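Engineer: Show me how the following folds:
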Amino acid sequence: MFKWLTEFFRLAKNYIVFALLISLSFFLISTNNNVHTRGLQVLGLFTTSYLESGVHDVISYFGLASRNKDLREENAHLIDLIARIRAAMTENEQLREMLKLREQSHTPLIPADVIGRTSDGGRYFVTLDAGSASGVRVGDPVVTGTGLVGIVFAVNDDFCLVRTLMDGDSRIASKLVNASADGLIVAGDFGQLAMKNVSRRYLVNPGDLVETSSLSSLVPPGIPIGMVTKATDEPGNIFKQIDVQPAVDFTSISAAFVMQYTHPPEASKLGREALRKNK
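Structural biologist: All right, here's what the predicted structure looks like:
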């Protein structure tokens, strides 16, 4: 309050002095009972009223400007607070889903935090703070409480690199739950996945669930992958064009489990050879 008053008087002191002198002049005229000064008395009252109104408006303006600044700062603080609360709620929900998964899983799980992301030129990896010292191996599936994240691509003692489903080289055998149709999940456009090699003869609708297939050599069956958002038949193509919304939010994932999945011997060999060829 004191700050803006000081600034106001610094900028407008000459005008204030002038207004005070004018007001004093009109006051002296108004106290004079001479008949010849009555016109000036009326003009003085009108001018004084106008000046008071102007000064009040100026004071109100500076007061509102100061109040506006306070409100903007408070608004910015509230926006930041809301963002922090939403992030905490999202992380809390992820942890609840992961706790539920850990209680229900029949496969040993290694917990890890996401400590890095790489997204460039069609590549999409995440780095976890768990490595071979914790039991992580190349080819191990990585999951959250909502679904499949990807496959361990490289590992050292303390960290591992995970090729996610959004990576351009990712290929995961998948299944449409409702249609009982198998296909292949690959990275799609605009944050979506695409399901390939599903015949046009199958009925596929938005909302249909997609999960890992028993045909996969890399991951156990039944892990959620996502939900169909669009399915179309293209002229001259024997396969459907299917867009899938990932079950995992790759932009906000903060923790995951590495599954110590025991691959069937032949499937394990084929899967690991495929991973080596894609490196």
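Engineer: rest of the way, CA atoms for contacts and neighbours
Structural biologist: Noted.
Engineer: Roughly how far does the residue lying closest to D243 once chain neighbours are set aside sit from H106?
Structural biologist: Nearest residue to D243 in three dimensions, chain neighbours excluded: A194, at 4.8 Å (Cα to Cα, 6 or more residues apart in numbering). Distance from A194 to H106, counting by Cα to Cα, to the nearest Å: 29 Å.
Engineer: Which one's more surrounded, these two?
Structural biologist: A194 (21 against 10; other Cα atoms under 10 Å).
Engineer: The more buried one in helix, strand or coil?
Structural biologist: strand (DSSP: H, G, I helix; E, B strand; the rest coil).
Engineer: show me what contacts it?
Structural biologist: 185-188, 241-244 (Cα atoms under 8 Å, 6 or more residues apart in numbering).
Engineer: next up, for comparison:
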Amino acid sequence: MSRPLLKKLLSWLLILIVFVLFINLPRVRDVYFIARLRSTLVLAVYPFQYAASAISTTVSGSFGRVTTLFGASSENDKLKDQVSQMKAQVLSFETIVQENQDLRRTLGFYRDNPYKLKLLPAQVIAYGGSNLHSTVMINRGTQHGVVKDAAIISAAGLVGKTEEVFKYTSRVLLIIDPASSVSARDAQTKDFGVIEGRGLSPLSMKYVPASSDIKVSDKVITSGMSDIFPPGIPIGEITAAAKKDYDIFQMVKVKPFVNFSKLDQVFVVQGK
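Structural biologist: Next up is the predicted model:
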């Protein structure tokens, strides 16, 4: 930039500064012409001031909303964690309540002893076998007076029999095992049959005469025609009964009363 032009610009800048200072003097501001001039300058500058203020407000508001959203997201995560913790606590509480109910039922059964049997309380300590061979281990053995082929029952009904007995434990063959067979009868019609295990499927009641009037929902109990299982122990409920022409036996399915997937407290029958 040339020196003459620079001097000219500095001169105009100095004049402008002096003018601005002059029109803002207390006595000068009240002069009509000067007041109009100041108003004109204010109106000219106002759009730029408004735009700058709007941009500032928008940016500030955007940052505020972003901060609020992040805060809400964090609060939402905390609420989700609290809900998950509460669900876990409710589930734990329900489990405890169910276990307490099961224990009270077992204690009540042992106290009342409805079958008038000599019972030895035992606990299932392990599951064994597979779908083809269903067994459990209990914490009672020869040291406690347990013998082979002793009936095992629960508050719900017939469980099985001891298959192998050790000093402090015993292996129990469950009635759902295909190797298991129990003499049984329909509690309503008094018809006899043999309960055989079918793994995870319902029990099968074989050798029920085709002429029998057994029905779905009839109760099946032990017949007592065995040296192992006492009479009258509940086994299950009939869920299906069918017969074909010329067949001499019906095909009967029985749902056991015992929930073998949640077997816990049982009793060893030691005598009548």
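Engineer: The residue nearest to D243 of the first structure -> the second structure?
Structural biologist: In the second structure, the residue matched to A194 of the first structure (TM-score structural alignment) is S204.
Engineer: ok, K269 of the first structure - how many residues close by?
Structural biologist: K269 of the first structure, neighbours per other Cα under 10 Å, totals 13.
Engineer: So which bit of the first structure is the helix or strand hosting G160 of the second structure matched to?
Structural biologist: Assigned by DSSP states H and E, G160 of the second structure falls within strand 158-165. The aligned range for strand 158-165 of the second structure in the first structure is 148-155, by TM-score structural alignment.
Engineer: Surely P230 of the second structure is in contact with I221?
Structural biologist: No. Using Cα atoms under 8 Å, P230 of the second structure is not in contact with I221; the gap is 9.9 Å.
Engineer: Those two: who's more crowded?
Structural biologist: I221 (26 against 19).
Engineer: dump the residue contacts of D208 of the first structure.
Structural biologist: 176-178, 227-228.
Engineer: And it? What does it align with in the second structure?
Structural biologist: Per TM-score structural alignment, D208 of the first structure is aligned with D218.
Engineer: mind listing what's buried in whichever strand in the second structure runs longest?
Structural biologist: As assigned by DSSP state E, the longest strand anywhere in the second structure is strand 118-130. Residues 119-124, 127 are the ones in strand 118-130 of the second structure that count as buried (16 or more other Cα atoms under 10 Å).
Engineer: still on that earlier bit, show residues contacting the match of strand 158-165 of the second structure.
Structural biologist: 131-132, 136-143, 160-165, 218, 223-225, 247-248, 250, 275.
Engineer: which among the contacts of A194 of the first structure gets closest to W4 of the first structure?
Structural biologist: G188 (57.0 Å; Cα to Cα).
Engineer: Hmm, L165 and that closest one touching each other?
Structural biologist: No. Checked against Cα under 8 Å, the pair G188 of the first structure and L165 is beyond contact range at 9.5 Å.
Engineer: Those two: who's more crowded?
Structural biologist: L165 (27 against 18).
Engineer: which one in the second structure is aligned with I172 of the first structure?
Structural biologist: Under TM-score structural alignment, I172 of the first structure pairs with V182 in the second structure.
Engineer: Please, where are all the helices along the second structure?
Structural biologist: Per DSSP state H, the second structure carries helices over the ranges 3-23, 26-29, 32-112.
Engineer: I'd like those as JSON lines, with mean neighbour count appended.
Structural biologist: Below are the helices of the second structure laid out as JSON lines (neighbours: other Cα atoms under 10 Å):
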{"stretch": "helix 3-23", "mean neighbour count": "11"}
{"stretch": "helix 26-29", "mean neighbour count": "12"}
{"stretch": "helix 32-112", "mean neighbour count": "12"}
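Engineer: Dump those to TSV, plus distance to E164 of the second structure.
Structural biologist: Converted to TSV, the helices of the second structure look like this (distance: least, Cα to Cα, whole Å):
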stretch	distance to E164 of the second structure
helix 3-23	112
helix 26-29	115
helix 32-112	24
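Engineer: between those helices, which gets nearest to V208 of the second structure?
Structural biologist: Using Cα to Cα, the helices of the second structure put helix 32-112 closest to V208 of the second structure, at 31.0 Å.
Engineer: tell me the angle of the closest one relative to strand 118-130?
Structural biologist: 120 degrees (axes from the mean of the first three to the mean of the last three Cα atoms, to 10 degrees).
Engineer: mind listing the strands for the stretch 101-250 of the second structure?
Structural biologist: For the stretch 101-250 of the second structure, applying DSSP state E, counting those that start in this stretch gives strands covering 118-130, 133-138, 151-153, 158-165, 170-174, 181-186, 192-196, 203-209, 219-222, 234-242, 249-256.
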